[in-house]
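Engineer: coords please:
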Amino acid sequence: MIKVSVTSTEVRTQSGNAKATGKPYSLAFQTVWMHTHDRTGKPNPYPEKVEIILEKNEQGAALFYPAGDYTLAPESLYVNRNGDLSLSPRLVPLKPAAAPATARAA
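Structural biologist: Okay, here's the model as predicted:
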């Protein structure tokens, strides 16, 4: 499991015209922090800053993630048209840890 921390709801947008088609485009990005591991599986000491592309609603507004802890959704991984494994991050919230039980006085 890869833990992803969202600390800000700030969204960065980028727009322009595609070189290949000349059609206009607009992308929305959000910065997240991924808690990654090295090639041996050892957790890295610090999370790494990553920008993810956000989905948009029917009106074209970016659907940003609220601050909190997440993990990658299974649909984040897919096989692209070249047959290679690709990643398009989609996040699902981590469930908060259950509070420790309190001892009752008898």
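Engineer: can we go C-alpha only for contacts and neighbour counts from here?
Structural biologist: OK.
Engineer: how about the strands in the protein?
Structural biologist: Using DSSP state E, the strands of the chain run over 3-6, 11-17, 24-35, 48-53, 68-72, 77-79, 85-87, 91-93.
Engineer: Just the buried positions in the third one, please.
Structural biologist: Of the residues in strand 24-35, those scored as buried under the neighbour-count criterion (16 or more other C-alpha atoms under 10 Å) are A28, F29, Q30, T31, V32, W33, M34, H35.
Engineer: likewise stretch 6-21?
Structural biologist: Those would be V6, V11, for stretch 6-21 by 16+ other C-alpha under 10 Å.
Engineer: Kindly report the same for stretch 31-50.
Structural biologist: Going by neighbour count (16+ other C-alpha under 10 Å), the buried part of stretch 31-50 is T31, V32, W33, M34, H35, T36, P47.
Engineer: Now show me the structure for the sequence below, then we'll compare the two:
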Amino acid sequence: MIKVSVMSTDVRNQSGTSKAGKPYSMTFQTVWLHTVDQHGKPNPFPEKVEIILPKNAEGAALFYPVGDYTLAPESLYVDRGGDLKLSPRLVALKPRPQAAA
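Structural biologist: Next up, the predicted model:
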């Protein structure tokens, strides 16, 4: 499991016109990935990554609230060429229960 931390709901929008002449708009959110090295040992610090946010039916970006997440199974897919690709979609991790005082 790859843990993903969202520390802020700030987003960045990038829009313009593609080479084909079609308008585009993408919204990004910064997240922090808790990765491991090639031997499976956790890295000492999370890594900063920008992900493209999904959109709702009206085209508005759906940002992730502050919290801890993992990658959803639908984040991984095989493209037309048979290559494994990643399009990050996050699933909230359940908070740990607080010990009774």
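Engineer: picking that back up, let's have the buried residues of stretch 31-50 of the first structure in JSON lines, adding distance to S76 of the first structure.
Structural biologist: Shown next, in JSON lines, are those (distance: C-alpha to C-alpha, whole Å):
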{"residue": "T31", "distance to S76 of the first structure": "17"}
{"residue": "V32", "distance to S76 of the first structure": "15"}
{"residue": "W33", "distance to S76 of the first structure": "16"}
{"residue": "M34", "distance to S76 of the first structure": "14"}
{"residue": "H35", "distance to S76 of the first structure": "16"}
{"residue": "T36", "distance to S76 of the first structure": "16"}
{"residue": "P47", "distance to S76 of the first structure": "19"}
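Engineer: Same list, the buried residues of strand 24-35 of the first structure, but as a markdown table with distance to K3 of the first structure please.
Structural biologist: Formatted as a markdown table, the buried residues of strand 24-35 of the first structure follow (distance: C-alpha to C-alpha, whole Å):
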| residue | distance to K3 of the first structure |
| --- | --- |
| A28 | 22 |
| F29 | 19 |
| Q30 | 16 |
| T31 | 14 |
| V32 | 10 |
| W33 | 8 |
| M34 | 6 |
| H35 | 5 |
